[in-house]
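S.K.: what would the 3D arrangement of this be:
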Amino acid sequence: MNKLVVVSAGLSVPSSTRLLGDRLAAATAARTGAEIQVIEVRDLAVEIAHNLTNGFPGPALATALDAVTEADGLIVVTPVFSASYSGLFKSFFDVLGARDKDALAGKPVLVAATGGTARHSLVLEHALRPLFAYLRAVVVPTGVYAASEDWGAEGLPERVERAAGELAALMTGLSARPPAARREADGFTVVPFEEQLAALRT
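M.R.: This is a model prediction of the structure:
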């Protein structure tokens, strides 16, 4: 079974950031049957701070880092602070990168964010997408931003479904099966992603 991990950097309880992550995860799991695990970064704040100063993760942080590293797909959701991702969100991935620079290499990632106004929607393109491109993740084309006025309005459910479909397609390509496996979809031959990577290496 595929494993889907959600990293939520929401600070409040309940959190619109967590709600968006849950919706994206449910839509992705509906297509893949993946097992969902949610990591609330706020619960790891103290251990993240200690790791940044002493270089050693506490037990809860180590478990979370292992979950992200072993995931078949990743959904990352952050609230917007000062037109960018939160510092705690960035610190979590700084710790992950310091521990294993290849942890996200080739991993399908769906980026999402929440904020009080639609004016911050470009955070997906100028902050989140470059961060995960630097970590060599495979970021799905559709990012999802939800402003306060988007909840219950038209448009958000469609963006959630489109992004989830893209992530599910990548996760399906990365699932364990023979390297030569192919499947036909709408008249096109779909090549598993790991086989495409292998072809590039050779």
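
S.K.: rest of the way, CA atoms for contacts and neighbours
M.R.: Fine.

S.K.: list the contacts of residue 89.
M.R.: Taking CA atoms under 8 Å, 6 or more residues apart in numbering, we find residue 89 in contact with 9, 41, 78.

S.K.: list the buried ones in the helix or strand that contains residue 53?
M.R.: Here residue 53 sits within helix 45-54, counting by DSSP states H and E. In terms of neighbour count (16 or more other CA atoms under 10 Å), helix 45-54 has its buried residues at 45, 47-49, 51.

S.K.: and the angle for the helix or strand that that helix is followed by with helix 45-54?
M.R.: As assigned by DSSP H and E, the chain's next helix or strand after helix 45-54 is helix 59-70. Counting by axes from the mean of the first three to the mean of the last three CA atoms, to 10 degrees, helix 59-70 points 80 degrees away from the direction of helix 45-54.

S.K.: pull out the buried positions in helix 59-70.
M.R.: 61-62, 64-65, 67-70.

S.K.: how about CSV for those, with distance to residue 195 added?
M.R.: Formatted as CSV, those follow (distance: CA to CA, whole Å):
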residue, distance to residue 195
61, 32
62, 30
64, 28
65, 26
67, 24
68, 22
69, 20
70, 19
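
S.K.: let me know the closest of the residues you listed to residue 20.
M.R.: Within the buried residues of helix 59-70, proximity to residue 20 (CA to CA) peaks at residue 68, which comes in at 18.5 Å.

S.K.: where do the strands sit along the protein?
M.R.: Here the chain has its strands, by DSSP state E, at 3-8, 35-40, 73-79, 108-115, 138-139, 144-147, 183-185, 188-190.

S.K.: for the first one, packing partners?
M.R.: Packed against strand 3-8 by the contact rule (3 or more CA pairs under 8 Å, 6 or more residues apart in numbering; DSSP states H and E) you find helix 16-32, strand 35-40, helix 59-70, strand 73-79.

S.K.: select the longest helix from the protein.
M.R.: helix 156-174 (DSSP state H).

S.K.: gap between the residue nearest to the spatial centre of the chain and residue 59?
M.R.: Nearest to the mean C-alpha position of the chain, by CA atoms, centre = their mean, lies residue 75 at 2.4 Å. Residue 75 sits 22 Å away from residue 59, going by CA to CA, to the nearest Å.

S.K.: and this one, please, so the two structures can be compared:
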Amino acid sequence: MSVRVAVVSAGLSQPSTSRMLAEQIANAVSAQVSARGEAAEVEFIELRELAQELATTMVTGGLPTPAVAAARDVLANADALVAVSPTFTASYSGLFKMFFDVLDPDTLRNVPTIVGATAGTARHSLVLDFAMRPLFTYLHALVVPTGVFAATEDFGGGADGAGLAGRVRQAASELVTQVMQAGSAVGGFVQSDADLTRRVSGNQLGATPDFASLLKGHAGSL
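M.R.: Here you go, the predicted structure:
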């Protein structure tokens, strides 16, 4: 079994603490997957590089650019998600929100997810529970109990279990446990595909109805 992990980082600077945190979490997830005898395929989506593409997508009525379409496909095919944003005005960044606004509502349905955030001070840590969890709950993702918040002082600290490294390991363990349980579900005890809403990227266009179908039953009067 190969576990596909999508990692979304919304840091604006380079280097970025949000990217650093995303990498720590991704490495912990990979280690947890490997410890269970499986392989992890990790793919990063750096939103800083997609900023102009996302703006173009938004102002063209949601028509994705090729780069945005590719990012949406990554999430639609992922078995797990790690999403990290810097904290701006007590919430996630506008760039982070813009990316998840252009997703199909079913892209992340039932996807095990770790939410993470960074800020200059630990006073912003509630951003995980009051901003990020509601967003991913709306998108029907399965957010693991442990969120990972990192203030500036957390970077460069020791690997004590009560510190950042411990939170990262705990969140990774919860995520991989969810992924493995979903991958080894016993037949007959899970809903069939027909009973579940299928995950889609939103890039697929449905068939365009012809004019005869559109005008069916129209009497011609206004």
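
S.K.: circling back to that earlier point, determine which of the strands of structure 1 approaches residue 96 of structure 1 most closely.
M.R.: Once the strands of structure 1 are compared by CA to CA, strand 3-8 is nearest, at 12.3 Å.

S.K.: now do the closest one and strand 108-115, the angle between them.
M.R.: Using the same axes, to 10 degrees, the direction of strand 3-8 of structure 1 lies 20 degrees away from that of strand 108-115.

S.K.: mean deviation, strand 3-8 of structure 1 versus structure 2?
M.R.: Following superposition, strand 3-8 of structure 1 is found to deviate from structure 2 by 0.3 Å on average (mean CA distance after the TM-score superposition for structure 1).

S.K.: that strand vs strand 73-79, what angle?
M.R.: Using the same axes, to 10 degrees, strand 3-8 of structure 1 lies at 10 degrees relative to strand 73-79.

S.K.: got a list of contacts for strand 3-8 of structure 1?
M.R.: Strand 3-8 of structure 1 has contacts (CA under 8 Å, 6+ apart) with 17-18, 21-22, 25, 29, 34-41, 67-68, 70-78.

S.K.: ends of stretch 115-128 of structure 2, how far apart?
M.R.: End-to-end for stretch 115-128 of structure 2, by CA to CA: 7 Å.

S.K.: residues in structure 1 aligned with that stretch?
M.R.: Taking TM-score structural alignment as the measure, structure 1 aligns residues 111-124 with stretch 115-128 of structure 2.

S.K.: buried residues in the matching stretch?
M.R.: Buried residues in stretch 111-124 of structure 1, counted by 16+ other CA under 10 Å: 111-115, 120-121, 123-124.

S.K.: and stretch 13-21 of structure 2, by the same measure?
M.R.: Buried-residue list, stretch 13-21 of structure 2, by 16+ other CA under 10 Å: 17-21.

S.K.: kindly reformat these as CSV containing distance to residue 152 of structure 2.
M.R.: Listed next are the buried residues of stretch 13-21 of structure 2 as CSV, based on distance: CA to CA, whole Å:
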residue, distance to residue 152 of structure 2
17, 8
18, 11
19, 13
20, 11
21, 11
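
S.K.: which residues are in contact with residue 76 of structure 1?
M.R.: 6-8, 21, 109-112.

S.K.: pull the most distant pair out of those residues.
M.R.: Taking CA to CA, no two of these sit farther apart than 8 and 109, at 13.1 Å.

S.K.: buried among the contacts of strand 3-8 of structure 1? Make that a ChimeraX selection.
M.R.: A single ChimeraX command selects the buried members of the contacts of strand 3-8 of structure 1 (16+ other CA under 10 Å):
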select :17,18,21,22,25,29,34,36,37,38,39,40,41,67,68,70,71,72,73,74,75,76,77,78
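
S.K.: how far away is residue 27 of structure 1 from residue 199 of structure 1?
M.R.: 31 Å.

S.K.: neighbour count: those two, which is higher?
M.R.: Between residue 27 of structure 1 and residue 199, counting by other CA atoms under 10 Å, residue 27 is the more crowded of the two (20 against 9).

S.K.: tell me how far the more buried one lies from residue 19 of structure 1.
M.R.: 12 Å.

S.K.: what of residue 98 of structure 1?
M.R.: Counting by CA to CA, the gap from residue 98 of structure 1 to residue 19 of structure 1 is 29 Å.

S.K.: so who does residue 146 of structure 1 touch?
M.R.: Neighbours of residue 146 of structure 1 in contact, by CA under 8 Å, 6+ apart: 20, 113-115, 118, 121, 156.

S.K.: just tell me what it corresponds to in structure 2.
M.R.: By TM-score structural alignment, residue 146 of structure 1 lines up with residue 150.

S.K.: what number of residues lie near residue 58 of structure 1?
M.R.: Neighbours of residue 58 of structure 1 using other CA under 10 Å come to 14.

S.K.: contacting residues for it?
M.R.: 47, 51.

S.K.: how much space between the aligned partner of residue 78 of structure 1 in structure 2 and residue 91 of structure 2?
M.R.: Under the alignment (TM-score structural alignment), residue 78 of structure 1 maps onto residue 85 of structure 2. According to CA to CA, residue 85 of structure 2 and residue 91 of structure 2 sit 9 Å apart.
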